[in-house]
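J.: Quick one, what's the 3D model for this:
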Amino acid sequence: MNDKLIDKPVSRRTFLKGTSTSLVIGMYLPMLASKSATAAQPVSSATANAFIKIHANNTVTVLSKHIEFGQGTFTGLATLAAEELDADWSQIRAEHAPADVKLYVNSLFGIQGTGGSTAIASSYLTMRKAGAHAKQWLKQAAAKLWQVPVERLEVNRGIIFDKTTGKKATFGDLVSTAAGMDSPTAEVMLKTPEQFKLIGRDLPKLDTADKSSGNAQYTMDVHLDDMVVATVAHSPKFGGTVASFDATNTLKVKGVIDVKQIATGVAVYATSTFAAIKGRRELKIQWDNSKAERRSSKVLFNDFHQSLASSGKVAGERGQIKDVLSQSENTIELSYEFPYLAHAPMEPLDVVVQHKNGAVTTWFGSQIPTIDQATIAQVFGVKPEKVQINTLLAGGSFGRRTTPDSGLALEAALVTKAFEKPVPVKLVWTREDDIQGGRYRPMAVHKVKATYEDNNILGWQQEVATQSIVANSPFAGMIQNGIDPTSVEGAHNQPYAVPHFQVNLTDMHTGVPVLWWRSVGHTHTGYVVETLIDTLLEKTNADPVDGRVALLAEYPREAQVLVSVKKMAEQAGKPAVGRMRGVAMVKSFGSYVAQIAEVSKGSDGMPKVHRVWCAVDCGVAVNPNVIRAQIEGGIGYGLDAILHGEITLADGGDVNQSNFHNYPVLRINEMPEIEVEIIKSAHAPTGVGEVGVPPIGPAVANAWRRLTGQQITRLPFAKSINT
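T.: Modelled structure (predicted):
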């Protein structure tokens, strides 16, 4: 197999077939073998390659090139390596890899970074190969130590043994010998699926124990000698800048050390977080809002609607849509509104930076180390390799830490540089800073018109107005022919067999900073496609599941999850009186997810979601327990967004929401009972972290329409129902 094919996107990757022979992999793997002139002396650990360290205490550390912020990356990547290493799961540990794009590139991005549900998809063969190489390395060490042919040795659950003599050794027993040997670079044999012992099992997550005991370290837990804590006062309007400020009262606050103006606002330095926040409250700042975004959400929505008076750029089309629309008598026309959404992770943003002796050291949950490293280096005028990023666990992200301009790391570097002392500085954002600080899921407006005759869907025209996430960023190259694919994904390529079809995009420009939000464009395109197709099927007297399946003749995996989820719901019996079920299917990040939601009308007039059945096809299920957890979490996250989620701008451009009291998250009493079925698959593994989000909104909306007759086209539900 060609070296360069190892981590290509799933659609271009050849997956290991279930055959009677093992797969031979011969490709480049970064090796970091630690040679030692005193190899005969005991050593505490040895490095097999860039991803695996073997320790004398018989533990194995797997280095994760993807950040762990609750999505199970540590566990998933370690499972892949441990499978081929033939380690016992009890000896496996995981930690973050350092920032080094040459060793730890995400080949789907071209940089080191986490996002787009790519951790397992981009590393499936790489991590398995790392484990296989490490196993061969240990076998060679045992062969050297025992003076026997390596072919006589086998490995099982962390024990290497000689099939002829019965001699045994643990991995730890071989560390001193292996430390003086080169890692093997020859071809290695990977297991067939029938030989898997760990892949496909419900293994316990590696980070659960430390998180449960409080031993897990987050950025807020970092306390260094002489460390200073800083907060930054930002303009309440996006695009506002500092005209002048008075820090007289701030400097009187106990614990406040200094105040500095930086490019993003005014930084307050103190001996504690509390003192920094208290000092910031005392600042008197005059803001220059001459270039600020001052439109309200109402005005912005109106501008978005007005932009759709003329068609945008064609993102996808087939057939003769204009002719069909002009000739058809049966049409449906709908307009949809989607508000800005905040990510609202449990852990607000924070970074620790120290600039000393021409080098920079950082501690934080870095989601894109390559860009963060380059940005910090530029601020301090050093080479990127002089910036050490210690990636820590993060308490969620949902896209928040993937700023293309490295906004958080940039501000932390600016704050530290302005302080002009070689001490560590911890930048802390409060939740109010984060909720009101922008980087939202973009606002979007859709206008759709569909036609049907004789129980057949004939035409579909969809106009989308939204703001590009990647424009004017390092990822701007994603835009082709004026189309940001994240703005129309799931719409311009929706799978239903509608003969006459067109999707157009109008790119809107606002001063509100936007960002990838969990499942990105699918959050609004999936809602529109699945509620409209459901309405059309109802108009054409088709069953909501069977009708979809009939339109998916060329898409068997989409059809399969629909058939499976229907069976799941039917096995639960008919819904109780006063309840209705709705279905939706969305393919995103290479995975296929169908959901059925059972809904009633609550005492407050809002939907009460009682149960959700979900079928997911994400290729090989590396750890089913993690997959189920991510789907369940995605359903809760998506349900919160469609019921309550909304960031609004007041007249003048100030953000109305600030914390969980007015940007509510789903409460435990609102969480439905969820059943997840993972479709057995031999396809390459695909995304899981985001794919549970898109279908839940339209599934609930479709159930609600069938229950009440009300078509919800303006989100959140709370706004449509209560106004």
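
J.: CA only for contacts and neighbour counts going forward, please
T.: Fine.

J.: Tell me how many other residues crowd Lys601.
T.: By other Cα atoms under 10 Å, the residues close to Lys601 number 16.

J.: my bad, Arg128
T.: Applying other Cα under 10 Å, we find 22 residues neighbouring Arg128.

J.: likewise the one 3 residues further on?
T.: Other residues near Gly131 come to 29 when the count uses other Cα under 10 Å.

J.: tell me which element it falls in.
T.: Element membership of Gly131, judged by DSSP states H and E, is helix 119-146.

J.: Only the buried residues of the helix or strand just after that helix, if you could.
T.: The first helix or strand that comes after helix 119-146 along the chain, using DSSP H and E, is strand 153-156. Buried residues in strand 153-156, counted by 16 or more other Cα atoms under 10 Å: 153-155.

J.: Check stretch 669-680 too.
T.: Buried residues in stretch 669-680, counting neighbours by 16+ other Cα under 10 Å, are found at 671-672, 674-679.

J.: cool, stretch 32-43 as well?
T.: Residues of stretch 32-43 classed as buried: 32-34, 36, 39, 43 (neighbour count, 16+ other Cα under 10 Å).

J.: As TSV, those with distance to Thr466 and secondary structure would be great.
T.: Shown next, in TSV, are the buried residues of stretch 32-43 (distance: Cα to Cα, whole Å; DSSP: H, G, I helix; E, B strand; the rest coil):
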residue	distance to Thr466	secondary structure
Leu32	46	coil
Ala33	50	coil
Ser34	52	coil
Ser36	58	coil
Ala39	61	coil
Val43	58	coil
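
J.: Sequence B follows; please return its structure for comparison with A:
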Amino acid sequence: MNARLNPSRRNFLKATATLGAGLVVAFVVPGAKRFAQAAPGEAGAVADGFVPNAFLRVAPDDTVTVLIAHSEMGQGVWTTLAMLVAEELDADWTKLRVEHAPAAPPYAHTAFGMQMTGGSTTTWSEFDRYRQAGATARALLVAAAASKFGVPVAQVRTDKGIAIAGDQRARYGELAAAAALLTAPAKVALKDPKDWKLIGHPTKRLDTPEKITGRAQFGMDVQFDGLLTALVARAPVFGGSVKSFDATAAKAVPGVRNVVQVPSGVAVVADHYWAAKLGRDALKIEWDLGPNAALDTPALREQFRTLALTDGTPAAQGGDAKAALSKAARTLEAEYHVPYLAHAPMEPLNCTVKVDGEGCDIWTGTQFQTLDQQVAAKILGLAPEQVRIHTTFLGGAFGRRATPSSDFVSEAVQVAKAAGAPVKTVWTREDDIRGGYYRPMYLQQARIALDDAGKPIAWHHVLVGQSILAGSPFEAAMVKNGIDATSVEGVADSPYIKDLTDHRIELHSPRTGIPVLWWRSVGHSYNGFVMESLVDELAHAAKQDPVEYRRALLQKHPRHLAALNLVADKAGWGSPLPQGQARGVAVHESFGSFIAQVAEVSIDRTPGTHHPIRVHRVVCAIDCGIAVNPEGVRAQMESGIAFGLGAALHSALTFKEGRVQESNFHDYVVLRMDEMPKIEVHIVPSTEKMGGAGEPGTPPIAPAVANALFALTGQRLRELPLRLPAENANV
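T.: Below you'll find the model as predicted:
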């Protein structure tokens, strides 16, 4: 993600000319690129004297519209980023409106240089930029008010969208046109944190009314006259291709308009979804299954185990771990395994494409606007600015709508191009589960030497699993010395390992032909499970309390320790539980945030229960630095825990003869409503460097549950999803 964009002033104005009336703001974020400034009265001025701008506009009716450079996929950025603007603008919160920004250079990520949403980066990456946008707009409005009132600027104060000087008052809407004619200051002062009225205060989400009233538009909701619907028949094996096909029966289905071949398969284009579905079912296709027709999960696992016994590429090392282990009087050895996982968002993939003489319009829920725009432009032979991305709400994503290949968007563009008509390409749930880009399968082996007190003194750790960056446009920039950092994150930089004199972390990155991708919390999703389970194993080997053992190991890591101490206190660690219940703990840092969780678990003895492991309560503590919207942070912890519990208890993808065996929620199971535990979230008061909230809640939950099960049954479960041996199912 090292691409850099260089927007010109003219292109900025062209790209934002459709945004409507607004107030021009220009500003510079330290460490980020300069953004274009529109001169008063230039390009795009409309009758009321307003011109478009990058991040906000003030309308005559006093509404303040904030343009969100990132995608809203349930994580709450519509609210968080609007809070940053409103805080510095002194806006009336009831007048705030939010829109997704178009795909345009001014909205490039301040760290990655492309417009995108991911990595739990939105809030910290925009913390300065959006506050400066609000502060700059306020400065212009104050200057306009001072001129109107005939007083010095210093005598004007603002409150809830009103400029005030003595007994004179003017609403922002009344001042916006005059403010738009002024030159923006080169530098603005931001509020002292002690003066914040919004930041740090629990705030209700702005997208909630949109969603509960049905006004919110998701990609699947897009509809207009002349729009057709397509489903694509794809090879049943990854890497397969069409040898030949007979569309006679498909074309006979009422409502089917066309059948076209595209690079990914054969598309049936119809008046509506059901006609396209029946038409696709009627296709007769002969497939060339390609090189992956023998893929088999048990065989892959054995291949990974064989690789683990050989020397891998060093990802982190110090001293001589192998020598130290050979001399150790006491060692712990363990093997862990996690499966392939689908993202399975509630809204399956979809993308609407309309190509006309002026370019191409694309409506979709995407995390990668810039890449999608570039890929679509290349397919159609257009300039990127001729491709207009309309970002809708995302009905979940978890990484799946951020593919480096822009797979579902490029496919939809190919379908519309071949069909010669506007088309919405829709994936069924089965297409989604079997369509690839999975969280990779991993096998890990660890050998750890312990001293007489039970503390680790040497650590050798081998990871075997696919790189999510290999073969992608990001490989050259992000894979260093053969190491995909996302494969080993949470292990190579673990506080338990990096302080040891003797340690060695090795990585094998086999290529299997199965397309893989980041999945909520990426490498931390499996490495958090492995590391926090291993530390629990060490604690029990040392015959020490798991919390006290971690406290001793984390003395040099105060943010880990603060989260651990808070969660232990709030969970009542060490206090009695009802008969048949036990607690487990885990603490893990990811995406700049430090999360500790305690899970309370029992085993359901009810005959015929679909899963015997019951999680009753989860207590979570998070240090994410400044929590802009504590309510949003709590919601994301709850979401991450629920997502991680589904993977901990149920979810797995398996291959047989190259084919994915699971197809829908009946066999690719996620967490059910009746399995949702009581969740309590506590935020560590912190002014430390900001981290993320969307993903860090997921990694600790699986090990917390596994560790509780060990405390309850004495059985150490080293594989996900967690499965109790038959003899313990009725404990």
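
J.: Got a TM-score for the two of them?
T.: With the length set by TM-score structural alignment, normalised by the length of structure 1, the two chains reach a TM-score of 0.93; 693 aligned residues with a Cα RMSD of 2.1 Å.

J.: circling back to that earlier point, average distance between the helix holding Gly131 of structure 1 and structure 2?
T.: The superposed helix 119-146 of structure 1 is, by mean Cα distance after the TM-score superposition for structure 1, a mean 1.1 Å from where its aligned residues fall in structure 2.

J.: Trace that helix over to structure 2 and give me the residue numbers.
T.: Using TM-score structural alignment, helix 119-146 of structure 1 corresponds to residues 122-149 of structure 2.

J.: what comes up buried for that stretch?
T.: Here stretch 122-149 of structure 2 shows 122-146, 149 as buried, counting by 16+ other Cα under 10 Å.

J.: ok, now stretch 480-495 of structure 1?
T.: Buried residues in stretch 480-495 of structure 1, counted by 16+ other Cα under 10 Å: 483-492, 494-495.

J.: what does stretch 223-237 of structure 1 give?
T.: Per 16+ other Cα under 10 Å, stretch 223-237 of structure 1 contains these buried residues: 227-237.

J.: Repeat that for stretch 343-363 of structure 1.
T.: The neighbour-count check on stretch 343-363 of structure 1 (16+ other Cα under 10 Å) flags 343-345, 347-355, 359-363 as buried.

J.: quick one: furthest residue from the center of structure 1?
T.: Within structure 1, the residue lying farthest from the chain centre (Cα atoms, centre = their mean) is Thr165, at 49.7 Å.

J.: And it, how close does it get to Lys144 of structure 1?
T.: 15 Å (Cα to Cα, to the nearest Å).

J.: For the stretch 351-500 of structure 1, just list every one of the helices.
T.: For the stretch 351-500 of structure 1, the helices defined by DSSP state H, counting those that start in this stretch occupy 369-380, 407-419, 431-435, 485-488.

J.: Could you dump those helices into a markdown table and include distance to Ala629 of structure 1?
T.: Output for the helices of the stretch 351-500 of structure 1, formatted as a markdown table (distance: least, Cα to Cα, whole Å):
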| stretch | distance to Ala629 of structure 1 |
| --- | --- |
| helix 369-380 | 26 |
| helix 407-419 | 29 |
| helix 431-435 | 25 |
| helix 485-488 | 25 |
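
J.: Lys252 of structure 1 is nearest to which of these?
T.: Closest to Lys252 of structure 1 of these, according to Cα to Cα: helix 407-419, at 18.3 Å.

J.: Pull out the buried residues from the closest one.
T.: Using 16+ other Cα under 10 Å as the test for burial, helix 407-419 of structure 1 gives 407-417, 419.

J.: ok, back up a step: from the buried residues of stretch 32-43 of structure 1, pick the one nearest Pro575 of structure 1.
T.: Pro575 of structure 1 lies nearest to Leu32 out of the buried residues of stretch 32-43 of structure 1, by Cα to Cα, at 58.7 Å.

J.: What sits closest to Ala132 of structure 1 if chain neighbours are left out?
T.: Glu84 (4.8 Å; Cα to Cα, 6 or more residues apart in numbering).

J.: Is the aligned residue in structure 2 for that neighbour in a helix, a strand, or coil?
T.: Counting by TM-score structural alignment, Glu84 of structure 1 lines up with Glu88 in structure 2. At Glu88 of structure 2 the chain is in helix, as set by DSSP: H, G, I helix; E, B strand; the rest coil.

J.: Which residues are in contact with the residue nearest the centre of structure 1?
T.: With distances taken as Cα atoms, centre = their mean, the residue of structure 1 nearest its centroid is Gly115 (4.4 Å). Gly115 of structure 1 makes contact with 367, 399, 402 under the criterion Cα atoms under 8 Å, 6 or more residues apart in numbering.

J.: Pull out the buried members of the residues you listed.
T.: By 16+ other Cα under 10 Å, these give 367, 399, 402 as buried.

J.: picking that back up, got JSON lines for the buried residues of stretch 223-237 of structure 1, with distance to Glu95 of structure 1 and secondary structure too?
T.: Below are the buried residues of stretch 223-237 of structure 1 laid out as JSON lines (distance: Cα to Cα, whole Å; three-state DSSP):
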{"residue": "Met227", "distance to Glu95 of structure 1": "25", "secondary structure": "coil"}
{"residue": "Val228", "distance to Glu95 of structure 1": "27", "secondary structure": "strand"}
{"residue": "Val229", "distance to Glu95 of structure 1": "26", "secondary structure": "strand"}
{"residue": "Ala230", "distance to Glu95 of structure 1": "28", "secondary structure": "strand"}
{"residue": "Thr231", "distance to Glu95 of structure 1": "29", "secondary structure": "strand"}
{"residue": "Val232", "distance to Glu95 of structure 1": "31", "secondary structure": "strand"}
{"residue": "Ala233", "distance to Glu95 of structure 1": "34", "secondary structure": "strand"}
{"residue": "His234", "distance to Glu95 of structure 1": "34", "secondary structure": "coil"}
{"residue": "Ser235", "distance to Glu95 of structure 1": "37", "secondary structure": "coil"}
{"residue": "Pro236", "distance to Glu95 of structure 1": "38", "secondary structure": "coil"}
{"residue": "Lys237", "distance to Glu95 of structure 1": "39", "secondary structure": "coil"}
